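K.L.:
Need a 3D model of the sequence below.
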Amino acid sequence: PGMSVAILQGQEVIFSQGFGYADVENKIMATQNTPYHIASLTKPFAAALIMQLVEENKLNLDSEIKDVLKDSVLPPLPLDDKPHQGYASACDRIIELQNDNSYPIAFLLQDYNCNTQRITVRHHLTHTSQGIPGEKYQYNGLLYAFLTFVVEAASGENFKEQLVKKIIEPLEMTRTFPGINDNVNTQVLKDCAKPYQVNKEGNPLLSNFDYTEGAIYASAGMISTVLDLAKFDIALNLNLLVSEESKEKMFTATLASSGQPLPYGLGWFIQTYKGIKLI
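P.N.:
Next comes the predicted model:
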């Protein structure tokens, strides 16, 4: 029942405002400083980290995912709460989850096998890793989440720490956090917009979505505000996070193996409307 908006012109915020409620029960209005769980808007941040690693010659987008993760034990994936250890490879763990009827999102792993197919980092970054790699676009947040472990394998550091060190702190995104954890400012957590759903009568009901879940992946998990997201946007425009060349690669529509342009670049949706490129 609430939202926040920020509009930029050039590198300046020319309008920012909240509308509706961040908390209906307590009559707390949304403002331009209201933190939200930004879900899949985490993906462009992960893409920026990956392109930084490419620029540092620590990662090749066309490396096979199985090679990048060959020395990694795959940590728990989203909604995977079973303890596991000692698997021969991350790809083996993925195959096991595909056939685990108790894993609630196993269907998202269908038509995917990084042991038998040449699936690269680029395929994950562009949502083209299912079926014949590179042939089609199929949005898949779970497979994008694997890039969490790619960042960690290439950098030797925790994904969360990389976000803070390379993006959040340098840009002074003071109301942005990589998920819920002990380091989240308690006031920011208190200010977070609550999740709602609408009932048949059109009234907002507090959702049972567990917004206190602390996991952070390349696909989702960050908390931020529109003003902090504006800082990220400006930094990209000014090439403060990645080079102009890397940015253009991120903002260029992926070509399928058939040559057909797809609606996604490297971590960003890319469309053309009436001759205008939309990112």
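
K.L.:
When you work out contacts or count neighbours from here on, use the C-alpha atoms and nothing else.
P.N.:
Will do.

K.L.:
Three-state assignment for residue 228, please.
P.N.:
helix (DSSP: H, G, I helix; E, B strand; the rest coil).

K.L.:
roughly how far apart are it and residue 29?
P.N.:
19 Å (C-alpha to C-alpha, to the nearest Å).

K.L.:
more crowded one of those two?
P.N.:
Using other C-alpha atoms under 10 Å as the criterion, residue 228 and residue 29 rank with residue 228 on top: 22 against 17.

K.L.:
excluding its backbone neighbours, what's nearest that one?
P.N.:
Distance criterion C-alpha to C-alpha, 6 or more residues apart in numbering; nearest residue to residue 228, sequence neighbours excluded, is residue 173 at 5.2 Å.

K.L.:
Could you also give me the structure for this next sequence, so I can compare it with the first?
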Amino acid sequence: MKKITLLFLFSFCTLIAQTEKYDQLDAIFKTLETTGNGMGGISIYQDGKEVYQNAFGYANIEKKIKSTATTKYRIGSVTKMYTSTIIIQLIEEGKLELDTPLSTFFPKLPNATMITVKNLLKHQSGLFNITEDDNFATWMFQPQSRIKMLDRMVKNGVIFEPGTDTSYCNTNYILLGYIAEEITGKSFYDIVQHMIVAPLQLKRTYVGTDRPKGDQEAVSHQRVENQWEVVSEYTEMSAPGGAGAIVSTPLEVNKFTNALYTDKLMSQAFYQQMTDVSTGMGMGLGGMPIMGMQAYGMSGQIDGFKSLAIFFPEQKISMTLVSNAYESSLQEIMMQVLQVFFKN
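P.N.:
Below you'll find the predicted structure:
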């Protein structure tokens, strides 16, 4: 009887502590909403299930559509984790190798015979970052053919020899998306559906189009005379492709990252290579210790959207924070969340 009583008291105290924790998390996002410093959503996933969710502000302030747990957002460069996973799956299927040269697919690109798939995955190709192209702000809003994009990559050249340095570069992941299309004969949209969405039974993850569609896909906002106004121009997703074209929800991003460290999308051996950040970056992600725990993840920014997805494999925890209107740093907000969540 005494053991049952002690167990009950322990469970009761744990429940109170968890309630207080979630109340404190609610307060963080309530403050963001009431002060007008941000709108978006967050999901925390632990041991294979969502343990916390919050949606704050509006998916579309003009239409008065409130954000909900199912609101979808452009996740920008968080897409790179998905593209990396697709390439690794193709390698494990024997359709590609880490040492396959870029010239196998696109021989006209500079240093194509020297640049490998691994160089692209690890941001060590030396190719010029195409989003720094002088005319990027003009052509990013227009549909882009692969030929046009490749011509720009040829024109912009290289900034260092392959494998001699690490430099974050969207060109690498646009090319990896093209390589996946070449190998499979499918569009990047269909590849994501077949290799990521279907196996994980995701319902709100896909490659976006020219602008947000429907009431359940958030639009982004910008400050104009101290008020949030809807952004009118959006990147045509044929431009960023494998580097930044995916749309998803915080929960479904967490389901994806959870699948990474639970071996549902690749072998443990390749997961170890993916998360090897000894050269500065892993394959489609970064990694560093946070509060004494090893964390991996990626941030994204596109068209007034920001995203931050991190996961702690040893603790079996994933956290994704997204925003479609912000005046506060997502990293600072996430640190507040971490300090509350891990304090007990």
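
K.L.:
Could you report the neighbour count for residue 189 of the first structure?
P.N.:
Look at residue 189 of the first structure: counted by other C-alpha under 10 Å, it has 18 neighbours.

K.L.:
name the element the alignment partner in the second structure of it belongs to?
P.N.:
Under the alignment (TM-score structural alignment), residue 189 of the first structure pairs with residue 214 of the second structure. Residue 214 of the second structure belongs to no helix or strand when assigned by DSSP states H and E.

K.L.:
ok, residue 165 of the second structure - contacts?
P.N.:
124, 126 (C-alpha atoms under 8 Å, 6 or more residues apart in numbering).

K.L.:
quick one: what's aligned to it in the first structure?
P.N.:
Using TM-score structural alignment, the partner of residue 165 of the second structure in the first structure is residue 136.

K.L.:
Helix or strand: which one has that match?
P.N.:
Under DSSP H and E, no helix or strand contains residue 136 of the first structure.

K.L.:
Okay, it and residue 147 of the first structure: tell me how far apart.
P.N.:
19 Å.

K.L.:
Likewise for residue 231 of the first structure?
P.N.:
For residue 231 of the first structure, the distance to residue 147 of the first structure equals 24 Å [C-alpha to C-alpha].

K.L.:
more crowded one of those two?
P.N.:
Taking other C-alpha under 10 Å, residue 231 of the first structure and residue 147 do not tie; residue 147 has more neighbours (25 against 18).

K.L.:
Could you double-check that the more buried one lies in contact with residue 121?
P.N.:
Yes: judged on C-alpha atoms under 8 Å, residue 147 of the first structure makes contact with residue 121 at a distance of 7.5 Å.

K.L.:
Report the aligned residue range of the first structure for stretch 262-272 of the second structure.
P.N.:
Going by TM-score structural alignment, stretch 262-272 of the second structure lines up with residues 238-248 of the first structure.

K.L.:
Give me the contact list for the matching stretch.
P.N.:
Contacts of stretch 238-248 of the first structure (C-alpha under 8 Å, 6+ apart): 48, 51-52, 55, 167, 235-236.

K.L.:
what about that stretch, how long is it end to end?
P.N.:
For stretch 238-248 of the first structure, the separation between the terminal residues is 12 Å (C-alpha to C-alpha).

K.L.:
cool, and stretch 246-255 of the second structure?
P.N.:
Criterion C-alpha to C-alpha; first-to-last residue distance in stretch 246-255 of the second structure is 15 Å.

K.L.:
Tell me which residues are up against it.
P.N.:
41-45, 48, 50, 69-76, 79, 200, 202, 204-208, 309, 318-322.

K.L.:
hang on, the earlier thing: closest to residue 140 of the first structure out of the contacts of stretch 238-248 of the first structure?
P.N.:
Distance to residue 140 of the first structure, by C-alpha to C-alpha, is smallest for residue 48 among these, at 18.6 Å.
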